[in-house]
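Q: Okay, here's the prediction I keep looking at, along with the sequence it came from:
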Amino acid sequence: MSDPLPLDLDGYTLLPPGKVAAVVTMLEMTAPPAPLPERGDAGLTLEPVAAPDIGWYRALFRRIGEEWLWFSRLRLPDEELAAIITDKDVSVHVLKKDGVEAGFIELDFRVPGEVELAFVGVAPELVGSGAGRFMMNRALALAWARAPRRVHVHTCTHDLQGALGFYMKAGFRPYAQAIEVTDDPRLSGLLRRDAAPHVPVVER
């Protein structure tokens, strides 16, 4: 994340062509929440993935996140990505719908006393189906099983509309915001040029 902007900055800040900006909201919880109401499992399972293969991980990451400009893990060198997702204190679980992969969560336990819900998402066809609630309840149960001081997550204005509200309903509370500016990953070919149409491409 880039250096913070001056705290007294008001008004518009122009971005150079080829850049995108998002408002990032950081959220946390310091006690286990009540589970979200579910609609029933309806063929859903959440299964741990031991030593995830980086090719498999990248493909699922892209499938879940491309429409929301998820790109951070796609641009990491193979060795760096492998070191993260195979770390003994990083836990990847895949969501399946009737045996077909349809989402994933990644829990990061590497900071003592904390758990980061690093990534959580479902395939586009399951948005609004209740699969997110199913997955979030199980993710939080896994996180709080370690008895951390806090569990935290972040979302941004590029994400699915309603993501922030969903996290708050799950028991998270906002504690900070930041503006993230980065090169548009669609211009480099990292993501499809027509991905995330809600975020305009500005080249010049």
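A: Cool, got the structure.
Q: contacts and neighbour counts: CA atoms only from here.
A: Will do.
Q: element containing the residue most central in space within the chain, please.
A: Centroid-nearest residue in the chain: Phe119, 3.2 Å away (criterion: C-alpha atoms, centre = their mean). Taking DSSP states H and E as the criterion, Phe119 maps to strand 114-122.
Q: want to compare, so here's the second one:
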Amino acid sequence: MQERIRPDVAGYRLLQDRVGRDYCWWMRQAASDATLARFLETAPVNIGLLRHDQKIRGFFELDLADPQSVNLSYFGLFPEAIGQRVGRAFLDNVLHLAWRGGPRSVRVNTCTADHPRALALYQQAGFKVMRRVEEIWDVPDRLGIPVPQHLRV
């Protein structure tokens, strides 16, 4: 695992697309290049990669804006790594990083658009469901991100 990388805008968009395309990860993809560049340069985040055999297999992003409550903003595997039994070990390593600074809590948000095993994985790692929220998203067509039929309104 590699942490504290600083990808450029194109590299970050690629990570978001490779992990999140099938799960409607659209919010960062919708940001302008200038907005995303500013975020990547200034945001208090730890972005990292899962590597195996010299290839990137997944990525994570820890939001460190509140040192007492770290947020696992993004976490996932590239499609070819899913089912290879690396997700739990990857998550455990990322959570070790998240707790390293001594926060009171570490949070993660997931949704029905995420991988079907995401919630169970987070619960196995010790997360508890704190609340449920219903949202309606307006995913811009220009992003070319497929919205699964069961999520359409």
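A: The structure has been received and is ready for your questions. Note that the structure is predicted; figures quoted are calculated from it, not measured.
Q: Can you pull the TM-score for these?
A: Scored by TM-score structural alignment, normalised by the length of the second structure, the superposition of the two chains gives a TM-score of 0.91; 153 aligned residues with a C-alpha RMSD of 1.7 Å.
Q: ok, now which ones touch the equivalent of His154 of the first structure over in the second structure?
A: Aligned by TM-score structural alignment, His154 of the first structure pairs with Asn109 of the second structure. Residues in contact with Asn109 of the second structure (C-alpha atoms under 8 Å, 6 or more residues apart in numbering) are Leu72, Ser73.
Q: Repeat the analysis, applying 6 Å as the threshold.
A: Listed by C-alpha atoms under 6 Å, 6 or more residues apart in numbering, the contact set of Asn109 of the second structure is empty.
Q: Select the longest helix from the second structure.
A: For the second structure, the longest helix by residue count, based on DSSP state H, is helix 87-100.
Q: what angle do that helix and strand 69-77 make?
A: Counting by axes from the mean of the first three to the mean of the last three C-alpha atoms, to 10 degrees, helix 87-100 of the second structure lies at 160 degrees to strand 69-77.
Q: against the first structure, where does helix 87-100 of the second structure fall?
A: Here helix 87-100 of the second structure aligns to the first structure at residues 132-145, judged by TM-score structural alignment.
Q: mind listing what's buried in that stretch?
A: Gly132, Arg133, Phe134, Met135, Met136, Asn137, Arg138, Ala139, Leu140, Ala143, Trp144 (16 or more other C-alpha atoms under 10 Å).
Q: Quick check: the longest helix of the second structure compared with the first structure, mean distance?
A: Helix 87-100 of the second structure, aligned to the first structure and superposed, deviates on average by 0.8 Å (mean C-alpha distance after the TM-score superposition for the first structure).
Q: Quick one: name whatever helix or strand follows that helix.
A: According to DSSP H and E, the helix or strand after helix 87-100 of the second structure is strand 105-108.
Q: Show me the contact partners of stretch 79-93 of the second structure.
A: Under C-alpha under 6 Å, 6+ apart, the answer for stretch 79-93 of the second structure is Arg57.
Q: err, stretch 45-56 of the first structure, not the other one
A: By C-alpha under 6 Å, 6+ apart, stretch 45-56 of the first structure touches Thr86, Val92, His93, Val94, Leu95, Lys96.
Q: Residue in the first structure paired with Pro44 of the second structure?
A: Residue pairing (TM-score structural alignment): Pro44 of the second structure is matched to Asp89 of the first structure.
Q: same thing with Val133 of the second structure?
A: Aligned counterpart of Val133 of the second structure in the first structure: Ala178 (TM-score structural alignment).
Q: Run a quick check on its match versus Met26, I expect a contact.
A: No: contact between Ala178 of the first structure and Met26 fails when scored by C-alpha atoms under 6 Å: they sit 8.2 Å apart.
Q: Next one: Leu97 of the second structure from Leu91 of the second structure, what distance?
A: Leu97 of the second structure sits 10 Å away from Leu91 of the second structure, taking C-alpha to C-alpha, to the nearest Å as the criterion.
Q: ok, the residue nearest to the centre of the first structure touching Phe104?
A: No: taking C-alpha under 6 Å as the definition, Phe119 of the first structure is not a contact partner of Phe104, at 7.6 Å.
Q: which residues of the second structure fall in helices?
A: Counting by DSSP H, the second structure has helices at residues 9-20, 27-30, 33-42, 87-100, 118-124.
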